[in-house]
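**Student:** Return a 3D structure for these sequence lines:
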Amino acid sequence: MELRIVGENGEVLDERHVGCIEFRGNAATRGYLRNEVQTARLIHDGWLDTGGLGYLAEGELYVTGGLKDMIIRAGRHFFPYELEEAIGKLPGVAHGGVAVCGRPDAQGGTARLVIIVETTSTDEAARTLLKTRIKEATVVCFGAPAEEIALVPPDTILKTPGGKIRHAATLKRFEERGQATTRLGLSRQWVHIAVGSLALACRNLAARSARILRGLACGSAVLLRGLWVRCRVAFSSDTARNWRIAARACRLFLRVAGVRVTLDGERTTLLDTRPIFAANHTSYLDVIVLTAALPWPVNFVAKRELSDRMIVGLILRRLGTRFVERDVFSGSVADETQLVRHASEGDSLFFPEGTFVRSAGVREFHLGAFRAACVTQRPVAPVVLRGTRAVLRDGDWIPRPGPVTVSVFAPIAPAGADFFAAARMRDAVRDVIVQHSGEPDTTQ
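**Tutor:** Prediction:
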């Protein structure tokens, strides 16, 4: 994540200068859903406005307050928190019952200070004394008295469910209804919270129900189409025919799941060069997406234990999958020999990362398959999968609707047959995948 402090005109401020806190990075939101106006207010040239104010000093961030709570009086900037704390310690003031607000005054070009204080006192003399003490505390903190002080019953000041004061909402209600009718009882606040929570619960229930139904539809599609493909390819050794059958089944499943796949790449060049394909690995959907998207059969390189799975094992074998041991990319002589043999037999597609995790990022590439490509003098074409991790993350079993892109880039030819040539080819292929995957490089 990157962090900066900017001034009113968007200029970056030096250390120990208070300004707006902005940040950017891979964990930052891209904006509000279907709300371009709010997104434009939130994001400025890729930087997200936190709404907070602070300053940097020796690499540390010091938060001074929230921009929406700041009060500007006679050119000076004040935050309400210190004055609220001071008034809250006065006798007769309800705990947490102080809201210091700034009311804009267009005529005066400054803000009028409005202090709303909750108290249970009904004695006129005690209330007058409390107002006097509030004025004294205001002069100490702000250098001048408030334009308006309102003593209100408890539970009048609006707060968030977490107990934070809603300054703008409290001031607005005070202005609309006046001091005498400002009170919004605790019971009514709980009613508002309950109604909002109920509406959210209903929306969550509807979304969860839709997800369950989609999961049932996807599960049924996997089971039925998987059995259908298994029956169709069980007694056929024609890998091209079997690939076409499996590809149709995969495309049907993706349509049921709401996954839209787009293929980018120079098909003619790839067919002429007959390269080995190396793809980033982000999801269990990767094999399904590649089978559905690629217009020509390839031989997947998969871990050997998959060959023993009841439905998947037979299908993969009939598709010409090359099975290797789990530690195939460890660099052992036996594994390398096996990969060389597979590479010399025809097309292959492998995942040099070996496996995937839930968090985003392109991890280290194993070297074994690139050494096999160099020994057989076959080029390697980088394949970039984008969107599969978001559609089905590790640990999830129900895919989410969304777009997926498969991009096939120009093959990279080996520049030798030794270990160093394989390392250079690995790094070159990985650089292309990192550049176009939209995910961070975990090795940096």
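**Student:** C-alpha only now, for contacts and for neighbours.
**Tutor:** Fine.
**Student:** what's the helix or strand for Glu176?
**Tutor:** helix 167-177 (DSSP states H and E).
**Student:** For that helix, name the packing helices and strands.
**Tutor:** strand 93-105 (3 or more C-alpha pairs under 8 Å, 6 or more residues apart in numbering; DSSP states H and E).
**Student:** packing partners for the strand it packs on?
**Tutor:** Secondary-structure packing of strand 93-105 (3+ C-alpha pairs under 8 Å, 6+ apart): strand 71-73, helix 80-88, strand 110-119, helix 167-177.
**Student:** Okay, buried residues for the helix or strand hosting Gly52 please.
**Tutor:** Using DSSP H and E, Gly52 maps to strand 47-57. Buried residues in strand 47-57, counted by 16 or more other C-alpha atoms under 10 Å: 47-49, 52-56.
**Student:** quick one: Leu198 from Thr50, how far?
**Tutor:** Distance from Leu198 to Thr50, counting by C-alpha to C-alpha, to the nearest Å: 29 Å.
**Student:** Helices of the chain, start to end?
**Tutor:** Counting by DSSP state H, the chain has helices at residues 36-42, 80-88, 124-142, 167-177, 186-233, 239-257, 267-273, 286-293, 312-318, 333-345, 368-375, 388-391, 419-437.
**Student:** Now show me the structure for the sequence below, then we'll compare the two:
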Amino acid sequence: MERAVGEITGIRKGCVAVFGGGDPRSGTERIVVMAETKERDPVRRADLERSIHALAETHLGAPIDQVALCPPHTVLKTSSGKIRRAANREQFERGLDTSRVRSPRLTLSLITLHALLRTLGERLRTLPRTLYSGYVWLLFLLLGLPLWLGVLLLPGRRMRWRLARMAARGFAGLSGIALHVERAGKPGDETPGVIAANHASYIDGLALTAALPGPLCFVVKDELRTNPVLRPLLQRLGCEFVSRGDKRAVAADVERLKRRAAAGETLLFFPEGTFVAQPGLLPFRMGAFVTAAMGQLPLTPVTVNGSRAILPAEHWSPRRGRLLIVVGEPLRATSADWQGAVELRGRCREMIQTALEE
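**Tutor:** Presented below is the predicted three-dimensional model:
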């Protein structure tokens, strides 16, 4: 019967439910045909009802009690497409509105409105983060430009470093980033030598500048020498540019770094050399550990926590967060050779991994 009704022109195929239901007025059983149609013309709808009644008498040999023409997507089905007769009977008995047929134009308008409201809701949910991100970058420019000019103009490196540390601390405070430092020893007990820190974000340098006493000599990749904005800033702050491919250039870099450390400067390395969005540590390069081992210098492991959550790799929309800098106990190589450097790297990595909150 359902299939036959679905073949009537104007009735949607596969969208017909025939079920029995009790009549609350007479207390008897009645047969109902519930069929979906797009027809809105009353005359045409009346013709459809007559056609269904006639078809029912032919198939069932008896008249049906009621035809309920309803809009598309009213007849309930299972996930496999089968008619849910009990559920359709229940919604019919609750008082199905069989007269309302939504026009295609109205349906499209409602779908469009729903999509617009959903998009607006998503924009409103992300608005605070967007505003915060814009504020942080504006703050970065407002502090960065005076810092850049000040570093270029101030005569002494200690004065330049003091200005850089003041700007880094001010940036963290004004941007709502909580900065905490945990030290294995007392503040001021730091020994000049080598610092090896994990690298998780663009803001690691800023965090360490704000957290550690200076001046520090950041050891940075040679590619930054070609950056017209960063090169003069890094040079005036006393950073060292090192090669990462040519063995002879690397050897010369190590000797130069050893001389600076022997002169009482503190060298700061990021042994990973780069950073990614995924949490955890990348393999450590040997530069920091060869410098410390060959120069018989103390090496201090430093762990930066929280920077990846604030500004991950390949993202330019910072978030509020907490930075925790963990300064470990200084380590010394067991021997002033390659084996000593390898062993030192292993101990340093283990200490950073232990303090890392990722």
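**Student:** re the thing from before, relative to helix 80-88, how tilted is the helix holding Glu176 of structure 1?
**Tutor:** Calculated by axes from the mean of the first three to the mean of the last three C-alpha atoms, to 10 degrees, helix 167-177 of structure 1 forms an angle of 70 degrees with helix 80-88.
**Student:** now helix 167-177 of structure 1, how far from the centre of its chain.
**Tutor:** Distance of helix 167-177 of structure 1 from the chain centroid (C-alpha atoms, centre = their mean, to the nearest Å) equals 35 Å.
**Student:** Touching it from outside, list them.
**Tutor:** Residues outside helix 167-177 of structure 1 that contact it (C-alpha atoms under 8 Å, 6 or more residues apart in numbering): 69, 99-101, 103, 157-158, 182.
**Student:** which residue in structure 1 lines up with Leu224 of structure 2?
**Tutor:** Using TM-score structural alignment as the criterion, the counterpart of Leu224 of structure 2 in structure 1 is Leu306.
**Student:** so what's its match closest to, chain neighbours aside?
**Tutor:** Leaving aside its chain neighbours, Leu306 of structure 1 sits nearest to Gly313 (5.6 Å; criterion: C-alpha to C-alpha, 6 or more residues apart in numbering).
**Student:** next one: Glu84 of structure 1
**Tutor:** Nearest residue to Glu84 of structure 1, sequence neighbours excluded (C-alpha to C-alpha, 6+ apart): Val98, at 5.6 Å.
**Student:** wait, isn't the one you found in contact with Ala86?
**Tutor:** No - Val98 of structure 1 is beyond contact range of Ala86, at 9.6 Å (criterion: C-alpha atoms under 8 Å).
**Student:** between those two, who's got more neighbours?
**Tutor:** Between Val98 of structure 1 and Ala86, Val98 has the larger neighbour count (other C-alpha atoms under 10 Å), namely 27 against 15.
**Student:** measure the more buried one to Trp397 of structure 1 for me?
**Tutor:** The gap separating Val98 of structure 1 from Trp397 of structure 1 is 50 Å, by C-alpha to C-alpha.
**Student:** What of Leu129 of structure 1?
**Tutor:** Counting by C-alpha to C-alpha, the gap from Leu129 of structure 1 to Trp397 of structure 1 is 66 Å.
**Student:** What of Leu285 of structure 1?
**Tutor:** Leu285 of structure 1 is 10 Å from Trp397 of structure 1, by C-alpha to C-alpha.
**Student:** Neighbour count: those two, which is higher?
**Tutor:** Comparing Leu285 of structure 1 with Trp397 by other C-alpha under 10 Å, the one with more neighbours is Leu285, at 18 against 12.
**Student:** Tell me which residues touch the aligned residue in structure 1 for Val327 of structure 2, please.
**Tutor:** In structure 1, the residue equivalent to Val327 of structure 2 is Val408, according to TM-score structural alignment. Contacts for Val408 of structure 1 (C-alpha under 8 Å, 6+ apart) come out as 263-266, 381-384.
**Student:** Please indicate which of the residues you listed are buried?
**Tutor:** 263, 381-384.
**Student:** Show the contacting residues for Ala369 of structure 1.
**Tutor:** By C-alpha under 8 Å, 6+ apart, Ala369 of structure 1 lies in contact with 329, 336, 339-340, 350, 352.
**Student:** per the alignment, it corresponds to what in structure 2?
**Tutor:** Alignment note: Ala369 of structure 1 maps to Ala288 in structure 2; criterion TM-score structural alignment.
**Student:** For Gly295 of structure 2, see how far away that match is.
**Tutor:** 11 Å.
**Student:** hang on, the earlier thing: can you list the helices and strands that the strand holding Gly52 of structure 1 packs against?
**Tutor:** Under the contact criterion of 3+ C-alpha pairs under 8 Å, 6+ apart, strand 47-57 of structure 1 touches strand 2-6, strand 19-24, helix 36-42, strand 60-66.
**Student:** just so I know, which of the ones you listed lies nearest Thr388 of structure 1?
**Tutor:** Closest approach to Thr388 of structure 1 among those is made by strand 19-24 (23.7 Å; C-alpha to C-alpha).
**Student:** Can you tell me what Ala217 of structure 1 aligns to in structure 2?
**Tutor:** Per TM-score structural alignment, Ala217 of structure 1 is aligned with Tyr135.
**Student:** ok, now which ones touch that match?
**Tutor:** By C-alpha under 8 Å, 6+ apart, the neighbours of Tyr135 of structure 2 are Ser175.
**Student:** Leu120 of structure 2 versus that one, what's the distance?
**Tutor:** As judged by C-alpha to C-alpha, Tyr135 of structure 2 and Leu120 of structure 2 stand 22 Å apart.
**Student:** same thing with Phe218 of structure 2?
**Tutor:** Taking C-alpha to C-alpha, one finds Phe218 of structure 2 at 45 Å from Leu120 of structure 2.
**Student:** Between these two, which is the more surrounded one?
**Tutor:** Remark: of Phe218 of structure 2 and Leu120, Phe218 carries more neighbours, 21 against 12, as counted by other C-alpha under 10 Å.
**Student:** which residues touch the more buried one?
**Tutor:** Residues counted as contacts of Phe218 of structure 2 (C-alpha under 8 Å, 6+ apart) are 238-240, 267-269.
**Student:** Neighbours of the aligned partner of Pro352 of structure 1 in structure 2, how many?
**Tutor:** Pro352 of structure 1 maps onto Pro271 of structure 2 when the alignment is built from TM-score structural alignment. Pro271 of structure 2: 23 surrounding residues under other C-alpha under 10 Å.
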